[in-house]
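> The sequence and its predicted three-dimensional model are supplied below.
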Amino acid sequence: LQRFQTGDLLSRITNDIDAVQEAVTFSVVAALVDVITAVGCLVLMLKLSPFLSLIVLVLLPLLYLVTRAFRSAFRRVFKAVRERIAEVTTKLEETIAGVQVVQAFAQEPRMEREFYGVNLSNMAANLRAALIFGVFFPLVEFMGAGGNVAVYWLGGLKVVGGEITLGTLVAFSIYLSRFLEPINDLARLFNSFQAALAAAERIFSILSEEPEPPPLPAEVAPSPRGELAFDSVVFAYNGRPVLKEVTLHIPAGARVAVVGPTGAGKTTLANLAMRLYDPLEGAVYLDGRDMREIPPPNVRAGIGLVPQVPQLFHGTVADNIRMANPSMSDEEIKALFLELGLGDFLSRLPRGLETEVGEEGAKLSVGEKQLICFVRALARDPYLLILDEATASIDIHTEALIERALRRLLRGRTSLIIAHRLRTALKSDFIVVLNEGRVEAIGRHEDLIGRSPLYRRLVERQVLVA
């Protein structure tokens, strides 16, 4: 689902489902009533005058041919309408989420112009749909009016010839009017059905995504030890190579740092370790078993993640910690804060564990959110801890406290540390240097300084910056 934009997904979940719901709950019932009414009127007309009824019956295949001719045009324009609505939702979501950046760079006029542009596209798509319906519906009404004229003309001749009475013609014309009313209603509903079908296509493109297999029971898939192996792994995003023939072995319980320039593939390596993706070529092994043979929930059940951009959910601090371990008591959570040397941080929060963090943690600073993510990751008692530049938003003093606590807490756990600040990599068992998707060197800090020009440049730059 990551290939879809957030606003597009929201539009499918809300706008498109509303369109389908309206068609199912209202249009289907209305169409059923119209069909029953039309059939009833047709039966009565056949009883009154089979000859005049033939004129009406000629209209039905003509109406079908017209509807068939317009169907593809309707489907095409309504699909465009759904896409433009999704673009409006995406733009709105993106602008609201980034409102601080927009205001900081005084880009309100630009965002207003861009939003006006996507709204204009949405209006144009709706006008095209209205134009096609504006041709289709009058054509249906014109055919009905033509049927009326034919009935009055031929029926009048029959009355003059004495073949039917005037009363029969008047009654037939009344039933014909009642017959044409539901036909016109069905033409209007055809518009709604085509809109619903276009929306349903977008919904089912999401529902057709292959779901992840359910987790295996513990006796079939025991808890992993944490040994990871990447064997000639190749991976790409949308055709752009990110990892190229990566081979790497991480023993269970090892503390491994991955360093390299931006775009080298460090975070992708961590994503493959969590089986958020599968490699295009090669394989990733967990305890000697190809991860593709293990359901993703089993792989992730014992993984703790501290992301580069801290992500919290609306609720309390305790609620966010329990995302990793729902059974933890408040006392156990407090004990974990203390183990990490974060007791003072917890005591500074207005209501301690019951402090509301706000939407996406808006009531906390970035550093405070990162600390909560740290505790959440360790609350799971993970066999594999992934730290994606986890201390980037933490001050030096707090980082030192966490570093001391991690030495004890990471003992016996495999840890994969994505490091931009190289000081976080120095205490690792070994360091992996990635460059342009390839493993350039593996070793300890002292070794890499002498034999990896890239690592040496990274260290020199950070020393200069410091």
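Right, received. Where do you want to start?
> from here on, contacts and neighbour counts on C-alpha atoms
Will do.
> just checking, Arg225 touches Ile250?
No: the pair Arg225 / Ile250 is not scored as a contact, 11.3 Å apart, by C-alpha atoms under 8 Å.
> need the next SSE after the longest helix seen in the chain, C-terminal direction.
Criterion DSSP state H: the longest helix present in the chain is helix 108-160. The element immediately downstream of helix 108-160 (helix or strand, assigned by DSSP states H and E) is helix 166-207.
> Now the element after that following helix, going C-ward?
Following helix 166-207 in sequence, per DSSP H and E, is strand 228-237.
> Who are the packing partners of that following strand?
strand 240-250, strand 281-286 (3 or more C-alpha pairs under 8 Å, 6 or more residues apart in numbering; DSSP states H and E).
> Could you list the buried residues of the first one?
Going back to what we said before, that points to strand 240-250. Buried residues in strand 240-250, counted by 16 or more other C-alpha atoms under 10 Å: 242-248, 250.
> Show me what that strand is in contact with.
227-236, 256, 263-265, 268-269, 282, 436-439 (C-alpha atoms under 8 Å, 6 or more residues apart in numbering).
> these two touch, right, Asn119 and Val88?
Yes: under the criterion of C-alpha under 8 Å, Asn119 makes contact with Val88 at 6.3 Å.
> Which one of the two is surrounded by more residues?
In this view Asn119 and Val88 are compared by other C-alpha atoms under 10 Å, and Val88 has more residues nearby, 23 against 18.
> Quick check: which element contains the more buried one?
helix 50-97.
> And Val256, by the same measure?
strand 255-259.
> Check which helices and strands that strand is in contact with.
strand 414-418, strand 430-435.
> Could you check the angle the last one makes with strand 255-259?
Spelled out, it's strand 430-435. With axes from the mean of the first three to the mean of the last three C-alpha atoms, to 10 degrees defining the directions, strand 430-435 sits at 20 degrees from strand 255-259.
> got the angle for strand 430-435 vs strand 240-250?
160 degrees.
> What angle do strand 414-418 and strand 430-435 make with each other?
Using the same axes, to 10 degrees: strand 430-435 against strand 414-418 is 40 degrees.
> Which strands or helices does the helix or strand just after strand 430-435 pack on?
Once the chain leaves strand 430-435, the next helix or strand it forms, by DSSP H and E, is strand 438-443. Contacts defined by 3+ C-alpha pairs under 8 Å, 6+ apart place strand 438-443 against strand 240-250, strand 430-435.
> so Gln5 touches Lys91, yeah?
No: using C-alpha under 8 Å, Gln5 is not in contact with Lys91, being 10.1 Å away.
> and these two? which has more neighbours close in?
Lys91 (20 against 14).
> In addition, the following structure is provided for comparison:
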Amino acid sequence: MTESVADKENAVQPKAAAPERPKYQPSGPSLGPPGPKPVEKSMNFLPSLKRLLGHLGPERKVLAVAIFLAVVGILLNVLGPIILGAATDVIFAGFLSTRPASEIPPDVAARLNIVPGAGIDFARLGQILLGAIVIYVIASLVLWFQGYLVNGAIQRSIFRMRNEVEAKINRLPLSYFDRQPRGELLSRVTNDIDNVSQSLQQTLSQLLTALLTVIGVIVMMFVVSPVLAVIALITVPVTIVITTLIGKRSQKLFVEQWKSTGELNAHIEEAYSGHTLVRVFGRSKEVAADFDERNQRMFKASFGAQFVSGTIMPSMMFIGNLNYVVIAVVGGLRVASGTLSLGDVQAFIQYSRMFTQPLTQVASMANLLQSGVASAERVFEVLDSEEQSAEATGVLDSTRGRVEFEHVSFSYDPDKPLITDLSLTAEPGQTVAIVGPTGAGKTTLVNLIMRFYELNGGRITMDGVDIATVPRNALRSRIGMVLQDTWLFHGTIKDNIAYGRPGATDAEIVAAAEATYVDRFVHSLPDGYDTVIDEEGSNVSAGEKQLITIARAFLADPALLILDEATSSVDTRTELLVQQAMSALRADRTSFVIAHRLSTIRDADVILVMEDGAIVELGTHNELLDRQGHYFDLYNSQFAAAIEIDEEEAPAPSGGAPTPAPALRR
């Protein structure tokens, strides 16, 4: 820092001058206030369904062809009963032709072209049946290809939806993940999207063909017999009323089903990730009991949703059977009266079946569609979440590492100020140590440099450029960060070290590993640098994982280095070695070091002491000890004495006076 310590303290608000405010609780990326529990609300079905179908927009041309093919296939299918009715009339006419002419009513003989004694015209019958077979085969092929096109369009739409969710997650601010349980979010982007895919795949094509079938059948029923058509249509309003009543009740249960699924997944993920801790504290029974409770809640919601929606299909079948009986009776009476032929009645009975079957299918698919829309709404909640501010277009030139905070204010909760009017400057190549009690805002300070959170006031500049004016990737590519919580992905040790610099050579990777003492334990592993670390990192120790993350930062060679308790998981001897590596790593670059072990930051150029989001002291190690202020108290609490011996109870050597407690040494 170019300014003197005294000048710098004058530039920073002293603690006494800071306005009184409630103390914020622990600092770190998870500082954000816990998010509110989602309020249970009923699904807004139609708008959500419309939005879901809107994702099929890019497939308009394919869907238009599919609709055309569906129309052709359904048209051919609905012609089938008429043709088969004609075949029935040929057989019936041939049968009547063998009867005496006096027994055949003249109008029936004229309508069926009965020739006395001619018998069944098998040539004509064969032509009719062959025509029916050809029509049914063509209809099947057309509808098969139509289903192929629709399913392809659905899968491409779901593919785009997954990409949208992935891109959205990358645009969400860190505060969103602070409030969202990981298992719940994973359930939304995996289970819910899969459920949307299955629901659309199993319903969309069938719904299209079912609706076209109903329209085609209604037209043909009026062509055959308007009276019987009116009787058949009486069931439509009854079907709509029953489906609507059951659907409203089951939709709420489907919403609860997928909500409880997400909660159960979140619990399982949390319990599995911390299963060692659960065993250590003997909480297995409590965790199991919590699981049973959530599982029972999910069971009740799932069972209720499936049971209620499952009553639609038997209800539709009952109505369809009643309709079938009525049509059969009325049709038989009209045949007896001579107003309809037997073939027409047979065709109409087939049409009545073709009419009620798609209605039953639509009703039975209602539960699938409701479940899919319920899942889609959960996905839409992610897509509609507030994003981080738009990327700026500024340019960050070659970075020297000068960082300046200018009257910065920030809070996770508007009602709980954390950092107010903070100003400081870190010059290139300086090591700035940040110390203070838990919740003082240490990690928050470096998170603001990384733009994990946006400022409420003031600005932060790097080499004179406001970091809010440059793209986040451009900023973060100049910064290396080693966190207290290590993160390794499933892959080799070599790949994990090279994560921050994919184009690094093997020699550079090994050099970084040697500098950070990773090389010392890698050779004891079976496959060396090619050893695969599992997802939990259980095949390497916590300290070894932390060394790998330090090597990763070393290899990236950043202009600005942030170390957040980077040696908290290593043993004392290794810490000394790593400190030497850190000294080499910090050379010629600006470094922000957060530390609770004050012994690790004695050689820092400047030490900032934070409390309640404000810098209350700053200076070098010796300067701060001489002032006997906050830093002195922190240092004294760590190094004054490991064990205090009460003077009255301490044994006196050789019967002499009690031994006094060791004094603070620097």
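Thanks, I have it. On a predicted model such as this, the values are computed, not experimentally measured, just so you know.
> returning to what we had before: quick one: which of the buried residues of strand 240-250 of the first structure is nearest Pro217 of the first structure?
Ile250 (25.9 Å; C-alpha to C-alpha).
> Please look at Met610 of the second structure and Tyr631 and confirm they touch.
No: with contact defined as C-alpha under 8 Å, Met610 of the second structure does not count as touching Tyr631 (9.5 Å).
> so what sits against both of these two?
With C-alpha under 8 Å, 6+ apart, Met610 of the second structure and Tyr631 have common neighbours Glu617.
> Residue in the second structure paired with Ala301 of the first structure?
Aligned by TM-score structural alignment, Ala301 of the first structure pairs with Ser477 of the second structure.
> Find the nearest non-adjacent residue to that match, please.
Spatial nearest neighbour of Ser477 of the second structure, excluding adjacent residues (C-alpha to C-alpha, 6 or more residues apart in numbering): Pro558 at 7.5 Å.
> swap in Leu49 of the second structure?
That would be Val373: by C-alpha to C-alpha, 6+ apart, it lies 6.0 Å from Leu49 of the second structure.
> That neighbour -> the first structure?
Per TM-score structural alignment, Val373 of the second structure is aligned with Leu197.
> Assess the claim that its match and Val20 are in contact.
Yes: between Leu197 of the first structure and Val20 a contact is recorded at 7.4 Å, counting by C-alpha under 8 Å.
> So between those two, which is more surrounded?
Neighbour comparison, Leu197 of the first structure and Val20: the larger count goes to Val20, with 22 against 18 (by other C-alpha under 10 Å).
> What is the aligned counterpart of the more buried one in the second structure?
Under TM-score structural alignment, Val20 of the first structure pairs with Val196 in the second structure.
> about what we covered before: who wins for proximity to Leu48 of the first structure among the helices and strands packed on strand 255-259 of the first structure?
Across those (criterion: C-alpha to C-alpha), the nearest stretch is strand 414-418, sitting at 84.7 Å.
> After superposing, tell me the mean distance of the closest one to the second structure.
Compared with the second structure after fitting, strand 414-418 of the first structure has a mean deviation of 1.0 Å; criterion: mean C-alpha distance after the TM-score superposition for the first structure.
> okay, and that strand goes to which residues in the second structure?
Using TM-score structural alignment, strand 414-418 of the first structure pairs with 590-594 in the second structure.
> With the first structure overlaid, report how far whichever strand or helix holds Asp194 of the second structure is off on average.
Secondary-structure assignment from DSSP H and E places Asp194 of the second structure in helix 193-224. Helix 193-224 of the second structure differs from its equivalent in the first structure by a mean of 1.9 Å after superposition (mean C-alpha distance after the TM-score superposition for the first structure).
> That helix: which residues count as buried?
193-201, 203-214, 216-218, 220-221, 224.
> what's the answer for stretch 199-213 of the first structure, then?
Quick answer for stretch 199-213 of the first structure (16+ other C-alpha under 10 Å): 199-200, 202-203.
> go on, stretch 494-506 of the second structure?
Quick answer for stretch 494-506 of the second structure (16+ other C-alpha under 10 Å): 494-501.
> now, among those, which is nearest to Val522 of the second structure?
Lys494 (10.0 Å).
> residue in the first structure matching the closest one?
With TM-score structural alignment as the criterion, Lys494 of the second structure matches Ala318.
> Can you verify that match is assigned to a helix?
Yes: counting by DSSP: H, G, I helix; E, B strand; the rest coil, Ala318 of the first structure is part of a helix.
> Now do the contacts for it.
Ala318 of the first structure touches 330, 333, 353-354, counting by C-alpha under 8 Å, 6+ apart.
> Mind picking the two most distant members of the buried residues of strand 240-250 of the first structure?
Val242 and Ile250 (20.2 Å).
> count of residues packed around Arg573 of the second structure?
8.
> That one: helix or strand, and which one exactly?
helix 572-586.
> Show me how far that helix is from its chain's centre.
Here helix 572-586 of the second structure shows a centroid-to-chain-centroid distance of 39 Å under the convention C-alpha atoms, centre = their mean, to the nearest Å.
> After superposing, tell me the mean distance of it to the first structure.
Averaged out, helix 572-586 of the second structure is 2.4 Å away (mean C-alpha distance after the TM-score superposition for the first structure).
> Gly367 of the first structure corresponds to which position in the second structure?
By TM-score structural alignment, Gly367 of the first structure lines up with Gly543.
> give me every residue that touches the residue nearest the centre of the second structure.
Geometric centre of the second structure, nearest residue: Val189, 3.0 Å, by C-alpha atoms, centre = their mean. Contacts for Val189 of the second structure (C-alpha under 8 Å, 6+ apart) come out as 162, 165, 379.
> which one is the last one nearest to, not counting chain neighbours?
Think Val379 of the second structure. Using C-alpha to C-alpha, 6+ apart, the closest residue to Val379 of the second structure is Arg188 (5.8 Å).
> any idea which helix or strand carries Phe452 of the second structure?
Using DSSP H and E, Phe452 of the second structure falls outside every helix and strand.
> wait, isn't it in contact with Leu174?
Yes: the criterion here is C-alpha under 8 Å, and Phe452 of the second structure meets it with Leu174 at 6.0 Å.
> related to what we said a few turns ago, list only those of the contacts of strand 240-250 of the first structure flagged as buried.
Of those, these count as buried by 16+ other C-alpha under 10 Å: 227-236, 256, 264-265, 268-269, 282, 436-439.
> Which stretches in the stretch 301-450 of the first structure count as helices?
Ranges of helices within the stretch 301-450 of the first structure are 317-321, 330-339, 343-348, 366-379, 396-409, 445-451, based on DSSP state H, counting those that start in this stretch.
> name the helices or strands packed onto the last one?
Spelled out, that is helix 445-451 of the first structure. helix 453-465.
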